[in-house]
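> mind looking at a prediction? Sequence and model below.
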Amino acid sequence: MTGTRHLVDPELLDLLELWPAVTLDESLLPLVRAPGRIPLGEVENPERVDKRALTAPGRDGAPDVPMLLYRPAGSAGTVLPCIYHIHGGGYVGGAAVTLEPVHRHMVEILGCALVSVDYRLAPETPFPGPLEDCYAGLAWLHAHAAELEIDPARIGIRGESAGGGLAAALALLVRDRGDFTIAFQQLIYPMLDDRTCTAEPNPHAGEFIWNSGSNRFGWRSYLGTEPGGEGIPPYAAAARAEDLAGLPPAFLSSGTLDLFIDEDLAYAARLIRAGVPTELHVYPGGFHGFNVHKTAGVSVRSNRDADDWLKRHLKGG
């Protein structure tokens, strides 16, 4: 790959200085899993949002699934729509609590509840364990919606990166099992397709933050086998699904310099062809994770676009 730094939105360059440029392998997992690795800021005005720990029973004898519930302070007695959030981390890192500043802000500005799930991580727990954890938490949320004062008809799912990949796969699994429904799926630069590891590389994508070597490690850890081969089930890599019809409305976004740009564009196109109401946003000069920047115009726009879409769909429209 030729250098693509000249294509980065200038307002994002300082973020690259804060984010270590590494190719992930097993020796770096402690670094990836360390608290505070991603610069998300501190919790502001904690009194405005209530936080509660929840636990859902795992499926088929799996361990219990920890979750965090956030609601606007003073909302007791009000039935709210809910975002079921799945954190990113390449399938090998991340934690629900790491995103607490983001979650609290979303709950406050959107006026909704938010439940964030702590699924087990690969390689210690490969597919299907993490996805089944996400399903177990969502099933429990639906079953207990009344006591949690959540509207089960307005529960949607959101995830970023590997969390977006899990969210897309979860939408497929919910559709196919038919135990309950979800209102929407919001996929932020989702990690959808293991075949990106073996495809012709995009010469202008994937230099920063999450590169092809890290991608191969993440997929190999999650799949328990080399990515890109035959026989990978669609619930492991949603882009492998042959039929996308009947999925809930979708929002996808990615930056032009993100390693996942090609797979995200292809998945959005397939959703549209399957008749799924789909909104797609592509942000010039954005690399993987660019939206965590607090002030860059491209980041502010991307977060505003995602929030505006959520506002509409949380209302049921």
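Looks like it arrived, so ask away.
> going forward, measure contacts and count neighbours with C-alpha atoms only.
Will do.
> roughly how far apart are Pro249 and Val79?
22 Å (CA to CA, to the nearest Å).
> scratch that, Thr181 is what I was asking about
Taken as CA to CA, the span from Thr181 to Val79 is 18 Å.
> now do Leu173
Distance from Leu173 to Val79, by CA to CA: 26 Å.
> what do you get for Leu16?
Distance from Leu16 to Val79, by CA to CA: 41 Å.
> adding another structure so you can compare the two:
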Amino acid sequence: MTAGRSTVRELIAAPHPDVAPLPPAARCAPGVRVLRGVPFAERAGSRPLELDLWLPENTEREALPLVLFVHGGAWLRGRRDDMGMRTRDWDPGPFARIAAAGVAVACADYRLSGEAHFPAPLDDLRAALRWLGLRAAELDLDVGRTVVWGESAGGHLASLLALTPHVGPAPVAAVVWYGPADLTTARGPYDPRSSTTPEALLLGGAPAASPERAREASPLAHAHPGAPPFLLVHGEEDTMVACSHSRDLATRLEELGAPAHLRTVPGADHGWYGLPAARVEEIFDQSLRFTRRCTRRAAGEG
């Protein structure tokens, strides 16, 4: 074979996500475009990882702040474009609303616990941030103004992404809805001795049997004085993830001098079950205001 010539195997492979053409954008709401199924990483023996992008109309070609959204689903199921059961019937949807407020949104896949164990999902989110930085000029993004926003298991991963080091710009803030913060201690229905919980499936075994691994996967253990601002919102009646997770993380961050705002919601179970629709909208609006405020500060605008 002639030196320098591509092999058939190389030619038939899809272009690498770092250089693959972006898909065409579709208008999904007034002033908002969406790009669906954009590949951002390849994992050996696994499905390609993709993200969806909601982009504001940006005629001035300004670099836009960004929300990296992380879906829930107990680390074993879920869809990247789902902010939870109480937002599924919104029209326009939550991501279009964020984009209409001038903030781009990337909703990223991550490997689920049936595909790979921790820290694989966290590595995947770091890969998404890396890709977004690499393609930022094409997409008019300022990844230096990224807020990571997650719900439930996605809130857990969002917290870890905000609290642990990685290459490239770190998130400037985190919005965490009812996310687990501590995998080492029994809380509510969670028993770290069990090998069948979602947490055990995430880690590949009972957390109590691997305490160092459980600690590594616990946002509470990674709180530090230089942490970015956190908005933690949790239902006081949560029957799946005890409200003490958010209370303890907020307390620990505050003790270390890191900015944290905790809001506990009376009458709310997991996923905002039990709340009137207007209360869910108000929680979303508060989270969006926090996001815009933090990205303005990071840009030196406020």
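Perfect, thanks for sending it. Owing to the predicted nature of the structure, the values given are computational and were not obtained by experimental measurement.
> report the TM-score for the pair.
Overlay of the two chains. TM-score (TM-score structural alignment, normalised by the length of structure 2): 0.76; 259 aligned residues with a CA RMSD of 2.9 Å.
> what's His156 of structure 2 aligned with over in structure 1?
Aligned counterpart of His156 of structure 2 in structure 1: Gly165 (TM-score structural alignment).
> its match looks like it's in a strand, true?
No: membership of Gly165 of structure 1 in a strand is not supported by DSSP: H, G, I helix; E, B strand; the rest coil, which gives helix.
> that one: neighbouring residues, count only.
For Gly165 of structure 1, the neighbour count with other CA atoms under 10 Å is 30.
> which residues does it contact?
159, 187, 190-192, 237-238 (CA atoms under 8 Å, 6 or more residues apart in numbering).
> tell me the one of those nearest Leu259 of structure 1?
The closest of the contacts of Gly165 of structure 1 to Leu259 of structure 1 turns out to be Met191 (CA to CA; 9.1 Å).
> hmm, the closest one is touching Ala167, no?
No: using CA atoms under 8 Å, Met191 of structure 1 makes no contact with Ala167, being 9.9 Å away.
> closest to Tyr119 of structure 1 among the contacts of Gly165 of structure 1?
For the contacts of Gly165 of structure 1, the nearest to Tyr119 of structure 1 is Gly159 (12.5 Å; CA to CA).
> surely that closest one and Leu192 touch.
No: the pair Gly159 of structure 1 and Leu192 does not pass the contact test of CA under 8 Å, sitting 11.4 Å apart.
> name the nearest residue to Arg120 of structure 1, sequence neighbours excluded.
Once flanking residues are discounted, Arg120 of structure 1 sits nearest to Pro130: 5.2 Å by CA to CA, 6 or more residues apart in numbering.
> am I right that that neighbour is in contact with Pro123?
No: proximity of Pro130 of structure 1 to Pro123 does not meet the contact threshold set by CA under 8 Å, at 10.4 Å.
> residue in structure 2 matching Asp307 of structure 1?
In structure 2, Asp307 of structure 1 lines up with Leu288, judged by TM-score structural alignment.
> just Thr256 of structure 1 next, same as before
Under the alignment (TM-score structural alignment), Thr256 of structure 1 maps onto Glu236.
> what's near enough to touch its match?
242-243, 264-269.
> next, the contact list for the residue in structure 2 that Met191 of structure 1 lines up against, please.
Correspondence of Met191 of structure 1 to structure 2, assessed by TM-score structural alignment: Pro180. Counting by CA under 8 Å, 6+ apart, Pro180 of structure 2 makes contact with 152-153, 155-156, 218, 241-242, 245-246.
> ok, Pro180 of structure 2 to Ser246 of structure 2 distance?
Going from Pro180 of structure 2 to Ser246 of structure 2 by CA to CA gives 7 Å.
> how about Arg61 of structure 2, what's its match in structure 1?
Arg61 of structure 2 maps onto Gly77 in structure 1, by TM-score structural alignment.
> my read: Arg215 of structure 2 touches Thr184, true?
Yes: counting by CA under 8 Å, Arg215 of structure 2 does reach Thr184; the two are 6.1 Å apart.
> more crowded one of the two?
More neighbours surround Thr184 than the other of Arg215 of structure 2 and Thr184, with 24 against 19 (other CA under 10 Å).
> for the more buried one, give its distance to Leu249 of structure 2.
In terms of CA to CA, Thr184 of structure 2 sits 13 Å off from Leu249 of structure 2.
> same question for Ala186 of structure 2.
The value you get for Ala186 of structure 2 to Leu249 of structure 2, if CA to CA is used, is 15 Å.
> more neighbours, these two?
Leu249 (24 against 13).
> and the match of Asp307 of structure 1, what does it touch?
Contacts of Leu288 of structure 2 (CA under 8 Å, 6+ apart): Ile98.
> so it, which state does it fall into?
Leu288 of structure 2 ends up helix, using three-state DSSP.
> same check on Tyr84 of structure 1?
Going by three-state DSSP: Tyr84 of structure 1 is strand.
> wouldn't it be in contact with Arg158 here?
Yes: contact status for Tyr84 of structure 1 versus Arg158: in contact at 6.2 Å, counting by CA under 8 Å.
> Gly302 of structure 2 reaches Arg296, doesn't it?
Yes: contact criterion CA under 8 Å: Gly302 of structure 2 and Arg296 qualify, at 5.8 Å.
> compare these two (neighbour count), which wins?
Arg296 (14 against 9).
> buried residues in stretch 224-237 of structure 1?
226-228, 232, 234-237 (16 or more other CA atoms under 10 Å).
> ugh, wrong one, stretch 65-83 of structure 1
Neighbour-count burial for stretch 65-83 of structure 1 [16+ other CA under 10 Å]: 65-72, 79-83.
> and for stretch 124-141 of structure 2?
Applying 16+ other CA under 10 Å to stretch 124-141 of structure 2 flags 124-133, 135, 139-141 as buried.
> distance between it and the chain's centre?
Its chain's C-alpha centre and that of stretch 124-141 of structure 2 lie 14 Å apart, by CA atoms, centre = their mean, to the nearest Å.
> which residues of structure 1 does that stretch align to?
So stretch 124-141 of structure 2 sits over residues 133-150 in structure 1, by TM-score structural alignment.
> now what about that stretch, what contacts it?
With contact meaning CA under 8 Å, 6+ apart, stretch 133-150 of structure 1 is reached by 55-59, 65, 67, 76-82, 84, 86, 113, 117, 119-120, 151-152, 166, 170, 174, 180.
> ok, now with 6 Å
With CA atoms under 6 Å, 6 or more residues apart in numbering as the test, stretch 133-150 of structure 1 has contacts from 56, 58, 79-81, 119, 152.
> double-check that Ser116 of structure 1 belongs to a strand.
Yes: the assignment for Ser116 of structure 1 (three-state DSSP) places it in a strand.
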